[in-house]
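> sequence plus the predicted model coming up.
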Amino acid sequence: MDWMAWTWPTAAFFGTIATLLVIFTILAIKFPETPRVGVLGIETTRGDRLFITLLGSAFINLAWLGLVGANQALALVVCLIFAAIVFRWV
């Protein structure tokens, strides 16, 4: 991985996203769902909620870096809470 100048946390991040995409693809095949309308007032599926969660988590982490600093462990907790909220109510 040295030729790409990646660190192990970066590789773990992209590996996690790839794993999530595979899991959500398998879930979509095994358990098809109909879109539901949540608090945003738009129809969303599991994939839509995953995208909203990933996008929101990116903004949470950027805001955390700008306001708090490099201690991202607590930002992960905030992102997990955000993900639970999105998958429950959006």
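The structure has been received and is ready for your questions. Numbering: from 1, shown residues only.
> can we go C-alpha only for contacts and neighbour counts from here?
OK.
> which residue is nearest the middle of this structure?
Residue closest to the average C-alpha location in the chain (CA atoms, centre = their mean): residue 54, at 3.0 Å.
> check the gap between that one and residue 3 for me.
Plainly put, residue 54 is 27 Å away from residue 3 if you go by CA to CA, to the nearest Å.
> next structured bit after the strand or helix carrying the residue nearest to the centre of the chain?
Secondary structure from DSSP states H and E places residue 54 in helix 46-67. Where DSSP H and E defines the elements, the next helix or strand beyond helix 46-67 is helix 73-89.
> could you tell me how far that following helix lies from the centre of the chain?
9 Å (CA atoms, centre = their mean, to the nearest Å).
> which residues touch residue 78?
Listed by CA atoms under 8 Å, 6 or more residues apart in numbering, the contact partners of residue 78 are residue 60.
> list the buried residues in stretch 48-67.
49, 50, 52, 53, 54, 56, 57, 60, 61, 64 (16 or more other CA atoms under 10 Å).
> what's whichever helix or strand residue 27 is part of in contact with?
Taking DSSP H and E as the criterion, residue 27 maps to helix 8-30. Helix 8-30 has contacts (CA under 8 Å, 6+ apart) with 46, 47.
> next up, a second structure to put side by side with the first:
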Amino acid sequence: MDWMAWTTPTAVFFIIIACTLVVFTVLAIKFPEVPRVGILRTETTRGDRLFITLLGSAFINLAWLGVVGANQPYALIVCLIYAAAVFRWA
């Protein structure tokens, strides 16, 4: 893996994403998904809500980096609140 500039935070990020995908796959097998209609009146499954959460979190982090610059761990708190809202109401 010398061809990439792997740092510890980057490796941890990708490991967490991979573990999340494995957990969601196991959940989908063990507890079949039933689409539900959320606040936006669109049917979503667990996987859809995960994708929306990951995409939104990327934008939150980019906006945080552009506006605040530093203190990125506080962006994680905002992302966790956003994820809880998406999984609850979307």
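Okay, I see it. None of the values given here were measured: they were computed from a predicted structure.
> just to revisit the earlier point, other residues contacting the helix holding residue 54 of the first structure?
Here helix 46-67 of the first structure has contacts from 24, 70-72, 75-76, 78-79, 82-83, 86-87, 90, using CA under 8 Å, 6+ apart.
> please work out how many residues are found near the residue lying closest to residue 35 of the second structure once chain neighbours are set aside.
With CA to CA, 6 or more residues apart in numbering as the criterion, residue 35 of the second structure has its nearest non-adjacent residue at 4.7 Å, and that residue is residue 45. Residues lying near residue 45 of the second structure (other CA atoms under 10 Å) number 17.
> so who does residue 45 of the second structure touch?
33, 34, 35, 36.
> from residue 48 of the first structure, how far off is the aligned residue in the first structure for the third one?
If you follow residue 35 of the second structure across to the first structure using TM-score structural alignment, you land on residue 35. According to CA to CA, residue 35 of the first structure and residue 48 of the first structure sit 9 Å apart.
> what do you get for residue 21 of the first structure?
12 Å.
> please apply the same query to residue 1 of the first structure.
31 Å.
> same question for residue 90 of the first structure.
9 Å.
> now stretch 66-73 of the second structure: how far from the chain's centre is it?
18 Å.
> actually, stretch 17-28 of the second structure.
Using CA atoms, centre = their mean, the offset of stretch 17-28 of the second structure from its chain centre is 12 Å.
> mean shift between that stretch and the first structure?
Its matched residues in the first structure lie on average 0.2 Å from stretch 17-28 of the second structure after superposition (mean CA distance after the TM-score superposition for the first structure).
> flag every buried residue along that stretch.
Neighbour counts over stretch 17-28 of the second structure (16+ other CA under 10 Å) mark residue 24 as buried.
> now do stretch 65-78 of the second structure
Quick answer for stretch 65-78 of the second structure (16+ other CA under 10 Å): residue 75.
> which residue packs closest to residue 40 of the second structure, ignoring adjacent ones?
Per CA to CA, 6+ apart, closest to residue 40 of the second structure is residue 90, 6.7 Å.
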